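1. here's a sequence, model it:
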Amino acid sequence: MGFELNQQALEGHDDRLRGALAGAGLPVDDLTDAGRSFYRFSRGGETVGFGGLELYGETVLLRSIVVLSDQQGFGFGHAITLSLLDQAHLLTETAASFFQSLGFRPITRDEAPAEILTTRQAASLCPASAALMVRSLPA
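-> Here you go, the predicted model:
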């Protein structure tokens, strides 16, 4: 990828973030809960997408990655995801193959840290059928 994205921290109540997530059918009910960090990603001053993390001690839940519809197909989802990663877990109903292409692997709920399973995302916002995935990057 021959581009760099700018990253700007956002509050969970940001209307652009909420609108993009809701428009993509992603959860917005818990965006202002403690431990969440959300970011706007732009290129050349133009917003291309949003991403977020939930922090639970040393465990991180990657969540709410969305690329605006007119910006899809250029590799922005890949760039946003990699910029947020160190070690992350995620839940997805529709994008498992996309995240597998980025090195995530499916895991069972028995393999997930308790901190992830007790999040609102895992416990109630995403259905039990959502794929739970993890990616660890080399140190």
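
2. alpha carbons only for contacts and neighbour counts from here, please
-> Will do.

3. how about the strands in this structure?
-> 6-10, 36-43, 46-56, 59-67, 87-92, 105-107, 131-136 (DSSP state E).

4. what count of nearby residues applies to L82?
-> When neighbours are counted by other CA atoms under 10 Å, L82 registers 12.

5. and it, how far from M133?
-> Here L82 is placed at a distance of 15 Å from M133 (CA to CA, to the nearest Å).

6. now do G52
-> 16 Å.

7. same deal with I107?
-> I107 is 5 Å from M133, where distance means CA to CA.

8. the two: which has the busier surroundings?
-> Neighbour totals were compared for I107 and M133, and M133 leads with 24 against 13 (other CA under 10 Å).

9. quick check: the more buried one vs Q8, distance?
-> Distance from M133 to Q8, by CA to CA: 26 Å.

10. looking at the strands of the chain, which one is packed in the most?
-> Among these, ranked by average contacts under mean count of other CA atoms under 10 Å, first place goes to strand 59-67 (a mean of 23).

11. please give me the structure for this one as well, since I'd like to look at both together:
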Amino acid sequence: MTPADPDRVIAAARAWLGTPYHDQASLRGVGCDCLGLARGVCREVVGPEPFPIPPYSRDWGEIGPREVLADGARRMMIEVPPSEAGPGALILFRMRPRAIAKHVGILTGPGSFLHAYERLGVIEEPLTPSWRRRIAFAFLFPQR
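-> Predicted coordinates for the structure are as follows:
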């Protein structure tokens, strides 16, 4: 697989800025959660979703033997080490130690990312040390 143009990924992601937060939704300008944002960007950059997304829990402290988000991303994206992820990469965050990765963002620069956050909707903010240390996985969107 060849990676998609990072500028195209970032432009698609920024088009979602201001979209209200809505759990398990993925409709630009209407509502999305963090995964819904990633799904919408993927639809624009890559094409139709290749498989249905099952319902998922909002529990950021969830633990378990499988990294469900990472496993799903591996089916359709290019995995890279988090230390090598650059602008346009999808990043998965582990919000609590030993919990599975349950939050998703898209890098927009070396020190910034875009994500959907409850009560705030889709925002772009600095990738602070607190956010950076939570990154568990990184993936590149493939070219259409």
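
12. need the TM-score between these chains.
-> Overlay of the two chains. TM-score (TM-score structural alignment, normalised by the length of structure 1): 0.26; 67 aligned residues with a CA RMSD of 5.3 Å.

13. coming back round to it: closest one to A22 of structure 1 among the strands of structure 1?
-> strand 59-67 (9.9 Å; CA to CA).

14. just to revisit the earlier point, let me have the strands of structure 1 in JSON lines, adding distance to R120 of structure 1 as columns.
-> Below are the strands of structure 1 laid out as JSON lines (distance: least, CA to CA, whole Å):
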{"stretch": "strand 6-10", "distance to R120 of structure 1": "20"}
{"stretch": "strand 36-43", "distance to R120 of structure 1": "12"}
{"stretch": "strand 46-56", "distance to R120 of structure 1": "10"}
{"stretch": "strand 59-67", "distance to R120 of structure 1": "11"}
{"stretch": "strand 87-92", "distance to R120 of structure 1": "11"}
{"stretch": "strand 105-107", "distance to R120 of structure 1": "18"}
{"stretch": "strand 131-136", "distance to R120 of structure 1": "14"}
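
15. so for E115 of structure 1, which of these sits nearest?
-> Of all these, strand 46-56 sits nearest to E115 of structure 1, with 6.1 Å by CA to CA.

16. what does the closest one contact?
-> 17, 20, 35-42, 60-68, 71, 76-77, 80-81, 84, 115-116 (CA atoms under 8 Å, 6 or more residues apart in numbering).

17. again, only using 7 Å
-> Outside strand 46-56 of structure 1, the residues that touch it by CA atoms under 7 Å, 6 or more residues apart in numbering are 17, 35-42, 60-68, 71, 80, 115.

18. what's the spacing between the residue nearest to G52 of structure 1 when sequence neighbours are not counted and L62 of structure 1?
-> Computed as CA to CA, 6 or more residues apart in numbering, the closest residue to G52 of structure 1 that is not its neighbour in sequence is F38, at 4.1 Å. Note on F38 of structure 1: its distance to L62 of structure 1, by CA to CA, is 10 Å.
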